[in-house]
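> Next input, structure requested:
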Amino acid sequence: MKIALTREIKTAILVLLSIGMLIWGYTFLNGKNLFNNSRTFFVEYDNVEGLTTASSVTVNGMVVGKVHHISLQEQGKLLVELMMTEKVDIPKSTRAVIYSPDLIGGKQISLQINYNDKNFAQSGDYLQPGILNGIVDELGAKVDPIAKKLDSVLYNVNILVQSLNKTLDPATQKNLQEALAQLNATMHNANGITGKFDKIVTNNEAKINNMVTDFNNTSKNLSAFSNDLDKIQLQKLQDILTKFDNAAGNLDNMLNDANNGKGNIGKLMKEEQLYNNLEQTTKELNQLLEDVKLNPSRYINISVFGKKTQPYQAPVQQ
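Next up is the predicted model:
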């Protein structure tokens, strides 16, 4: 009898332990450890989409806590209770930022700590909220306007097609079909012409190559002729410049001789007596010509009766 009672007690103890472990496991999965005196902090968010109970709370990627509870407050605010499982000093200026650690996982909360702030928060204090959009969120934000524009374009295309269907009556559709058929025939003829042209080119490839070679030779000859012509013109220009240089040298020598008193022009420019004599001679010649005009009888005397010639008298200076 004593052995049977002991077995019942053991069974009862085992059942109680099982129930206790079940309760502890359930609460642990919900982010709360019954055997640990953890600190709790609160954060208010406008939107916690993707964040669930038992989501991880991390510092620089290391898990330091869990999301214990999420409740809806007044005016649509969402109150998130954070339960810390690690002993980490949390300043009051810490921001609790909701982020996506990967593309397919849920949301987590990253504690961005200002280590210069030594005013640490106590259990039950409120932290500052923050939300960091992940790659999927940013991609969705960018794709949404594109999808709207694409939908608008498709709508406009649908309207255009409907308008064309209403505009094109059976006769117009028939004409359009005939035009397309003619265009198809034209393209077929063009393909045939292209094939014939390719055949002609293939059959006369050697001749075409010879023509290209002859053209290259002709081009080289023309280039050489052009170079020779340039040389000839350059030689003529050099000859002209040489003659001009010689003429300029002769003129320079002549001017130097004139400046030095050489030659008739130089003597005329440099010898004052010669210039004075020439000027006096010119003056007397002018007087003689004037006297001839005034008194021709002095120089031309035709005497029929033997009249004596009058003596010369100098003209009166006026």
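
> from here on, contacts and neighbour counts on C-alpha atoms
Noted.

> now the strands for the stretch 51-200 of the chain?
Taking DSSP state E, counting those that start in this stretch to define them, one finds strands in the stretch 51-200 of the chain at 56-59, 62-72, 78-84, 95-99, 108-112, 128-131.

> Could you dump these into CSV with mean neighbour count and distance to Asn36 added?
Output for the strands of the stretch 51-200 of the chain, formatted as CSV (neighbours: other CA atoms under 10 Å; distance: least, CA to CA, whole Å):
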stretch, mean neighbour count, distance to Asn36
strand 56-59, 20, 17
strand 62-72, 18, 12
strand 78-84, 23, 10
strand 95-99, 22, 22
strand 108-112, 24, 21
strand 128-131, 17, 25
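
> Need these in JSON lines (columns: distance to Asn246).
Shown next, in JSON lines, are the strands of the stretch 51-200 of the chain (distance: least, CA to CA, whole Å):
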{"stretch": "strand 56-59", "distance to Asn246": "99"}
{"stretch": "strand 62-72", "distance to Asn246": "100"}
{"stretch": "strand 78-84", "distance to Asn246": "108"}
{"stretch": "strand 95-99", "distance to Asn246": "96"}
{"stretch": "strand 108-112", "distance to Asn246": "96"}
{"stretch": "strand 128-131", "distance to Asn246": "96"}
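
> of all those, which lies closest to Ser38?
Closest to Ser38 of the strands of the stretch 51-200 of the chain, according to CA to CA: strand 78-84, at 5.7 Å.

> Helices of the protein, start to end?
With DSSP state H applied, the chain shows helices at 2-29, 135-167, 170-203, 205-259, 263-270, 272-294, listed in chain order.

> highest average neighbour count across those?
Comparing the helices of the chain by mean neighbour count (mean count of other CA atoms under 10 Å), helix 263-270 comes out on top with a mean of 15.

> Among the strands of the stretch 51-200 of the chain, which comes closest to Ile13?
Among those, strand 62-72 comes nearest to Ile13, with 29.9 Å by CA to CA.

> circling back to that earlier point, out of the helices of the chain, which comes closest to Gln122?
Going by CA to CA, the one of the helices of the chain nearest Gln122 is helix 2-29, 22.4 Å.

> Here is the second sequence; please produce its structure so I can put it next to the first one:
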Amino acid sequence: MKITRELKTGIFAVVVIGLFIWGYNFLKGLNMFDGPLKTYKTEYANVQGLNTASVVTINGVEVGKVVNIEFDKAPERRGHLIVEFSVENDFEFSKKSIAKIYSASLMGGKSLAIVPSYEGEMAEPGDYLSGEIESDIFSSVTEKLNPLQAKVENVIVSADSLMVGLNDIIDAKSRKSIKESIAQLNSVVSNFKQVSQSVNTLVKNNEEKLGKTLNNAEVMTKNLAKLSDTLSNANIGSMVKNLETTVTSINAILTNVEQGKGSLGKLMKDDGMYTNLTNASKELEELLNEMKLHPKRFVHFSLFGKKDKGYKPEVEKKQ
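Presented below is the predicted three-dimensional model:
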């Protein structure tokens, strides 16, 4: 049987079309030779760069691919994306499992991982799974740097405002005053340095004397410590108590004297006694004077037993 050119052309065209359809579906993640696929769906507000033919994994094992991504047509879910993915083996998981988008590499490629759960009713093809997005290292760094960036911007704005304010406040005269103050401060620092050097020289020259002084101070401290121990061992309490008793007695005596009690008190308070004592003292003084002037009036004695003639007052001779 002879095959005509038209038949060959037709067969070739069919094969090319079939290969094109297979290739197109293969690029979309569908393998037409695997038979009917089990597909599931999930929904995201942002797919983070996930596309068709992205790998689907379970526990790190590739089990399928992303089949289709389309916008949700429901008015209340406008803008959300429905992701349909396939699972090419008989692995079972429940409807509580999670479909999580994650970064497969540092280059930014995204993949879909099913975090399986085995509680509750098992998922059937066409069921929706809960969708989550795992933050990659760049997203985490960006999330942490955004607040820091805002704070840095605020600091820069505040610093700029401060510099503008300083420029407005510090005019030429103020800047000159600041320069003069800095020059004076440098002079003070220089003087302090000279004083410090002088003190160092003084200490170095009198190092031996300072050492002796410190030794003497140490000896004095030890002596004071010994004296303190001696005073501590002494019966200070008894001495203080005796001193208090003595002071109390003296106060009592002074009180009696002040009130005119006793001989000393009467002497100090009784004017008559004072007058009598004064008169007696005066008479005694006159008597002593008389004895000095006329001793014969008071003393009479004879070595030979001569009879005492008695005292006869002398008559003063008239001139």
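
> circling back: out of the strands of the stretch 51-200 of structure 1, the one nearest Glu290 of structure 1 is which?
strand 128-131 (127.3 Å).

> list the helices and strands the closest one packs on?
Here strand 128-131 of structure 1 touches strand 40-45, strand 95-99, going by 3 or more CA pairs under 8 Å, 6 or more residues apart in numbering; DSSP states H and E.

> Any idea how many residues pack against Leu51 of structure 1?
Neighbour count of Leu51 of structure 1, defined by other CA atoms under 10 Å: 19.

> ok, now which ones touch it?
Listed by CA atoms under 8 Å, 6 or more residues apart in numbering, the contact set of Leu51 of structure 1 reads 98, 106-108.

> what do we get in structure 2 for Gly192 of structure 1?
The equivalent of Gly192 of structure 1 in structure 2 is Ser190 (alignment by TM-score structural alignment).

> let me redo that: Ser123 of structure 1
Structural alignment (TM-score structural alignment) places Ser123 of structure 1 against Pro125 in structure 2.

> Quick check: its match touching Glu84?
No. Look at Pro125 of structure 2 against Glu84 with CA atoms under 8 Å: they stay out of range, at 10.5 Å.

> Pull up the overlap in contacts between the two.
Common neighbours of Pro125 of structure 2 and Glu84 (CA under 8 Å, 6+ apart) are 39-40.

> how far away is Asn251 of structure 2 from Gly262 of structure 2?
15 Å (CA to CA, to the nearest Å).

> actually Asn186 of structure 2, sorry about that
Look at Asn186 of structure 2 and Gly262 of structure 2: by CA to CA, they are 82 Å apart.

> cool, Ser140 of structure 2 as well?
Relative to Gly262 of structure 2, Ser140 of structure 2 is positioned 106 Å away (CA to CA).

> Ok, Asn206 of structure 2 next?
To Gly262 of structure 2, Asn206 of structure 2 is 69 Å away according to CA to CA.

> And Val188 of structure 2, by the same measure?
For Val188 of structure 2, the distance to Gly262 of structure 2 - CA to CA - is 77 Å.

> Let me see the contact set for the counterpart of Gly211 of structure 2 in structure 1.
For Gly211 of structure 2, the aligned residue in structure 1 is Thr213 (criterion: TM-score structural alignment). Listed by CA under 8 Å, 6+ apart, Thr213 of structure 1 has no contact partners.

> Spatially nearest residue to Ile135 of structure 1, not counting backbone neighbours?
Among residues not flanking Ile135 of structure 1 along the chain, Leu103 sits closest, at 7.2 Å (CA to CA, 6 or more residues apart in numbering).

> need the contact list for that neighbour.
Applying CA under 8 Å, 6+ apart, the residues near Leu103 of structure 1 are 134-136.

> between those residues, which is closest to Asn217 of structure 1?
Ile135 (66.7 Å).

> Any figure for the gap between that closest one and Tyr99 of structure 1?
Ile135 of structure 1 is 10 Å from Tyr99 of structure 1, by CA to CA.

> do Lys166 of structure 1 as well
53 Å.

> Same check on Leu222 of structure 1?
78 Å.

> Check Ala224 of structure 1 too.
For Ala224 of structure 1 relative to Tyr99 of structure 1 (CA to CA), the value is 78 Å.

> Met187 of structure 1 too?
From Met187 of structure 1 across to Tyr99 of structure 1, the span is 60 Å (CA to CA).

> Same question for His69 of structure 1.
Where Tyr99 of structure 1 is concerned, His69 of structure 1 sits at a distance of 18 Å (CA to CA).

> and Gly108 of structure 2, how many neighbours does it have?
Counted with other CA under 10 Å, Gly108 of structure 2 comes out at 14.

> Tell me roughly how far stretch 18-25 of structure 2 lies from structure 1 on average.
With mean CA distance after the TM-score superposition for structure 1, stretch 18-25 of structure 2 departs from structure 1 by a mean of 6.0 Å once superposed.

> chain center to that stretch, what's the gap?
A distance of 72 Å separates the centroid of the chain from that of stretch 18-25 of structure 2, by CA atoms, centre = their mean, to the nearest Å.

> do stretch 52-72 of structure 2 as well
55 Å.

> if I look at Thr245 of structure 2, how far off is Ala252 of structure 2?
11 Å.

> cool, and Ile137 of structure 2?
Going from Ile137 of structure 2 to Ala252 of structure 2 by CA to CA gives 98 Å.

> And Cys91 of structure 2, how far from Glu285 of structure 2?
That one is not Cys; residue 91 of structure 2 is Phe. 149 Å.

> Those two: which is more packed in?
A direct count of neighbours by other CA under 10 Å for Phe91 of structure 2 and Glu285 places Glu285 higher, at 12 against 9.

> residue in structure 1 matching the more buried one?
Per TM-score structural alignment, Glu285 of structure 2 is not aligned with anything.

> Need the three-state assignment for Glu285 of structure 2.
Three-state call for Glu285 of structure 2 (DSSP: H, G, I helix; E, B strand; the rest coil): helix.
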